[in-house]
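Trainee: sequence and predicted structure are below.
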Amino acid sequence: MAVHSTKMDLALAAIHDADLPHPGGELLDCFIRQSVDREQAAAYLLQKCSSDRGKAGPAAFLADWTELILAFISEGVGRVHDRSIVCDITSRDGAKCCISGLDSSLADPLIVVRIFPESPQQLDPPLREMLDAFLSPSLKDVALTAETGNAPENLWLVRKSVAEAFSQGYFILRFQGSKDYRVDINRTGAPTQPPIVNEVRRLRRGSFTDHSGSGMAVPAHSALQVLGRFSQSIRWVLIGREIAQRTKHTSTKFAFPSSRFLASSCTAILTAIWRCVPAAFRVAIYRRLAPLGRYLYGPSCSLHVQRLPFGLYLKRKNLDWHQSLVNEYGALELVRHHTHVTAPRPLDLVSGADDSYLLTSAVSGYHIGLCIDIMSDAELADVARDLQASLVEIRSIPKIVAPTFEITNAVGGACYDHRISAGAVYDEARGDFFGPFENEDDFNNILRCGALPEVVHRGGHRVVFTHGDLNMRNIMVKDGKLSGIVDWENSGWYPEHWDYTKAHFITKRHWRWLRMVDKVSEELGSYEDELATERKLWEYCF
């Protein structure tokens, strides 16, 4: 049994074990992590839950916590229409949005709004006690007695869309002193976030200054500190509302950017013609298409991958990692020919003097990491079932290449895997490629750590075809369903536990995703012992 050294560890474990309907666990997690004193908040949660047996304690605590959060959610933005006040505040704030730094626009004007439209003064004693555990005494006093009228310290100038997004918890102001601040963006709930969220510069810095020189009071930083503590929780409450409003027959629908996917029959013909073009010319075209893609669609979640027009994606790697693209091309061909799993179609692989390029078709949908926050438990269970079925197919792909080696990449060569290279001493001649390995024992030896000679994986596992990098960027979902799996450069034939332990290696803290990974693995095999061995190695090496 794991040893929990702090009240916070114990409280977070209790929240995890309670297995509350989404987003209940995330809300209780916020009570701990967003509090002023995490140990104090954790101790309070544990004390309150200890009197109830089983899951009733966390559920009852969640109900009270949700009620407290609702006291800080405003149904409107508290706009002020008095022309004299608007003129004074606009002059004081320099005619710019205090949060975004943007000027007014015809479609999105600057408006004056109240920071605290309403004050939760009429809280019941249990909620006041909870507020006391969550905030410091000074911030609690601010929360209960904050100015809610049109005093200058309760007013600021913001764009209309920014005011709405702020009231929904998308922006958090972090203060250094009473005037200087940094604007943090809370992206919980993407991709349904308002467009203005993407227009605000990341980690933008600002300062409350009286630009009018009139001596007028600037916005109260203490009130904004209180709201900042509740921002993450407000997002989760609103997400919970969105999920509850959907009927059980309605899936999560996202407005996926439209793109023209090349018809399968035409793709083969066009690709064959294109590959007849000299390599130097194709490389030159790809070098020009990548900046165009960034201009049209913005950067992707990977530095090496760029979305292009016509439903295409381009992956670029330095020549030192050319074999990783060779492997991905080969893996995608295997998946296409041996399974019904939706994956990108490999269209071209070419190298220039410095770089290699892999061109593939796109897979519709969003990375599950962008959507998991707003997916219901039922939707996530559907994705888990679909992913489990996909892995069963993937694991059945026959190994024909390199018959003398048991563990290889998808084309029978050396393995390319960040887990392996992260724990090994770098060898310039070998680079980041290891193997191939004649058997599982040889593979297990490369994972060993000299300082932990007794920590080693057992042998005797089945060796199966493996994606090798199942994380929240590589699982695609659309309308609440699995739509495909991308990024196959780490794939190959590995011990049967590798996809499971790698998923835990890549993502260690997002417990909802990891719980789904555990669910997916239930029908594939029990790999808790292998995960325990891996964790011992991770803790020491990394």
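Mentor: Received the coordinates, thanks.

Trainee: contacts and neighbour counts: CA atoms only from here.
Mentor: Fine.

Trainee: look through the protein and tell me its longest helix.
Mentor: Ranked by residue count under DSSP state H, the longest helix found in the chain is helix 221-245.

Trainee: right, and the helix or strand after that helix?
Mentor: helix 264-274 (DSSP states H and E).

Trainee: give me the residues contacting that following helix.
Mentor: Residues from elsewhere that reach helix 264-274, judged by C-alpha atoms under 8 Å, 6 or more residues apart in numbering: 347-348.

Trainee: the same query, at a cut-off of 7 Å, please.
Mentor: Helix 264-274 has contacts (C-alpha atoms under 7 Å, 6 or more residues apart in numbering) with Leu347.

Trainee: same check, this time on stretch 396-412
Mentor: 327, 330-331, 338, 414-415, 435-440, 465, 491-494.

Trainee: so which of those residues are in helices?
Mentor: Going by DSSP H, the helices hold 327, 330-331, 338, 440 from those.

Trainee: by neighbours, which of those residues wins?
Mentor: Greatest neighbour count in these, by other C-alpha atoms under 10 Å, goes to Ala331: 26 neighbours.

Trainee: list the residues that contact that one.
Mentor: 410, 488, 491.

Trainee: and the first one, how far is that from Tyr494?
Mentor: Put plainly, it is Ala410. Noted for Ala410: a distance of 10 Å to Tyr494, by C-alpha to C-alpha, to the nearest Å.

Trainee: more neighbours: which of those two?
Mentor: Ranked by neighbour count (other C-alpha under 10 Å), Ala410 and Tyr494 place Ala410 first, with 31 against 26.

Trainee: buried residues of stretch 350-362, list them for me.
Mentor: Within stretch 350-362, the residues that count as buried by 16 or more other C-alpha atoms under 10 Å are 350-351, 355-362.

Trainee: other residues contacting stretch 486-500?
Mentor: Taking C-alpha under 7 Å, 6+ apart as the rule, stretch 486-500 contacts 324-325, 327-328, 331, 343-344, 407-410, 416-417, 461-470, 474-475, 521, 527.

Trainee: go again with 6 Å.
Mentor: 324, 327-328, 343, 407-410, 416-417, 461-468, 474 (C-alpha atoms under 6 Å, 6 or more residues apart in numbering).

Trainee: hold the first one in mind and look at this next one:
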Amino acid sequence: MPLLDFPALPTLLSDSEKTAAGAYHKLLLDKEEEGVLPDNLYIKSTERTRENEAVAMQMARALGLPVHKVYSYGEHHENGRVIGSILMEAMPGEMLDEVHEGMTPEEKETVAAELKHYLGIMRSYSNPWGTTVCSVIGGSLYSTRTCPRIFVPCDDEAAFNTFLHYCCRPTDEGYHGCIPFKEAQRRAHLMDNMPHQIVFTHGDLWSHNILVKDGHITAIIDWETAGWYPEYWEITTPQRWQSPDSFWPKTLKFITDDKYAEEFQCEIALWELSADAIAGF
């Protein structure tokens, strides 16, 4: 089935527009705690929040995903740092990781089926930036599992693979991985021969970033790492710090028919080779 054309991106804001909105957001935040506002509004404001996140949310919502409605994006400065902020509609629900144990088997199946459906929607659109691995707006990406955590666009998956190997140790000196060093190197480079579609990706699809209520997904939140990535990234990234026997890795494997089992083994090797470097960022 041919891929659909991704919707047109909104016009990016000027610096003056960001500053004005940021000042307004800060005024609202100074009056409330934790970003929760009256009139069913919410503000997310962090050092990592950037316009790409707001646009990613707008695009995801345009595709029909359950995502906060964005009203404005702004920036202000604190102690020499740029603080981004998003004024959005508040969404009902509780974090999936906090309520999963108390859900019925039928509710768990429903949530898994809904998540599979939403991922299918995201993967049914072509990358407007061609083969480039980049943010939703075509710029730099932010990820908690790369070093550096902010990195420039990669022309294609091959360039992205090269970037991922940037922080891998070149020798076994000081290596303490569970996989023998030479085997880890061999296994990590197997990804070079596994071509993938570059798809619209949340990038941090942990269970705490999914809100549920009455056995249904009400929102997918925290799109700060969103962008265009190889298709396996969405599934393997959340498994890095979790036991393979915990419910979330099992859920991700289930909704994709464990399609990325080989990629996950490559990822494990890559993580062991670059563990010290990534931990330092």
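Mentor: Everything's here; your move. Bear in mind that the values here come from a model prediction, so they are computed numbers and not experimental data.

Trainee: which of the buried residues of stretch 350-362 of structure 1 fall in strands?
Mentor: 350-351, 355-361 (DSSP state E).

Trainee: for the residues you listed, work out which two are farthest apart.
Mentor: By the measure C-alpha to C-alpha, Asp355 and Ser361 form the most distant pair in those, at 20.0 Å.

Trainee: and the helices in the stretch 51-200 of structure 2?
Mentor: 51-62, 96-99, 105-122, 157-164, 181-188 (DSSP state H, counting those that start in this stretch).

Trainee: structure 1: matching residues for the fourth one?
Mentor: In other words, helix 157-164 of structure 2. Mapped onto structure 1 using TM-score structural alignment, helix 157-164 of structure 2 spans residues 440-447.

Trainee: buried residues in that stretch?
Mentor: Buried, per 16+ other C-alpha under 10 Å, within stretch 440-447 of structure 1: 440, 443, 446-447.

Trainee: what do you get for stretch 234-248 of structure 1?
Mentor: 234-240, 243.

Trainee: cool, and stretch 94-111 of structure 2?
Mentor: In stretch 94-111 of structure 2, counting by 16+ other C-alpha under 10 Å, buried: 94-97, 100, 107-108, 111.

Trainee: can you list the residues that contact stretch 258-271 of structure 2?
Mentor: So stretch 258-271 of structure 2 is contacted by 184, 187-188, 236 (C-alpha under 6 Å, 6+ apart).

Trainee: nearest to Thr251 of structure 2 among the residues you listed?
Mentor: Using C-alpha to C-alpha, these come closest to Thr251 of structure 2 at Thr236, 11.8 Å.

Trainee: now the aligned residue in structure 1 for that closest one: closest residue in space, sequence neighbours ignored.
Mentor: For Thr236 of structure 2, the aligned position in structure 1 is Thr501, judged by TM-score structural alignment. Nearest non-adjacent residue to Thr501 of structure 1, counting by C-alpha to C-alpha, 6 or more residues apart in numbering: Leu531, 5.5 Å away.

Trainee: next: Phe443 of structure 1.
Mentor: Closest to Phe443 of structure 1 by C-alpha to C-alpha, 6+ apart is Phe437, at 5.9 Å.

Trainee: and Gly215 of structure 2, by the same measure?
Mentor: Glu107 (4.6 Å).

Trainee: quick one: map that neighbour onto structure 1.
Mentor: Using TM-score structural alignment, Glu107 of structure 2 pairs with Glu379 in structure 1.

Trainee: where do the strands sit along the stretch 101-250 of structure 2?
Mentor: Per DSSP state E, counting those that start in this stretch, the stretch 101-250 of structure 2 has strands spanning 134-135, 141-142, 150-151, 198-201, 210-213, 216-220, 227-230. These are given in chain order.

Trainee: mean shift of the fifth one relative to structure 1?
Mentor: Superposing on structure 1 and averaging over aligned pairs (mean C-alpha distance after the TM-score superposition for structure 1), strand 210-213 of structure 2 comes out at 0.7 Å.

Trainee: just the fourth one next, same as before
Mentor: For strand 198-201 of structure 2, the mean distance from the matching residues in structure 1 following superposition reads 1.0 Å, by mean C-alpha distance after the TM-score superposition for structure 1.

Trainee: so where is that strand in structure 1?
Mentor: The aligned range for strand 198-201 of structure 2 is 463-466, by TM-score structural alignment.

Trainee: test my guess that Thr360 of structure 1 contacts Leu347.
Mentor: Yes. Using C-alpha atoms under 6 Å, Thr360 of structure 1 and Leu347 qualify as a contacting pair, with a distance of 5.1 Å.

Trainee: re the thing from before, counterpart of the residue nearest to Thr501 of structure 1 over in structure 2?
Mentor: By TM-score structural alignment, Leu531 of structure 1 lines up with Phe264.

Trainee: that's a strand at that match, yeah?
Mentor: No. Phe264 of structure 2: not assigned to a strand; according to DSSP: H, G, I helix; E, B strand; the rest coil it is helix.

Trainee: which residues touch the residue sitting nearest the centre point of structure 2?
Mentor: Central residue of structure 2 (C-alpha atoms, centre = their mean): Gly203, 1.9 Å from the mean position. Gly203 of structure 2 makes contacts with 225-226, 234, as judged by C-alpha under 6 Å, 6+ apart.

Trainee: at 8 Å what do you get?
Mentor: 143, 223, 225-227, 233-234, 237.

Trainee: what would the helices of the stretch 51-200 of structure 2 look like in JSON lines with distance to Asp276 of structure 2?
Mentor: Shown next, in JSON lines, are the helices of the stretch 51-200 of structure 2 (distance: least, C-alpha to C-alpha, whole Å):
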{"stretch": "helix 51-62", "distance to Asp276 of structure 2": "28"}
{"stretch": "helix 96-99", "distance to Asp276 of structure 2": "28"}
{"stretch": "helix 105-122", "distance to Asp276 of structure 2": "32"}
{"stretch": "helix 157-164", "distance to Asp276 of structure 2": "14"}
{"stretch": "helix 181-188", "distance to Asp276 of structure 2": "14"}
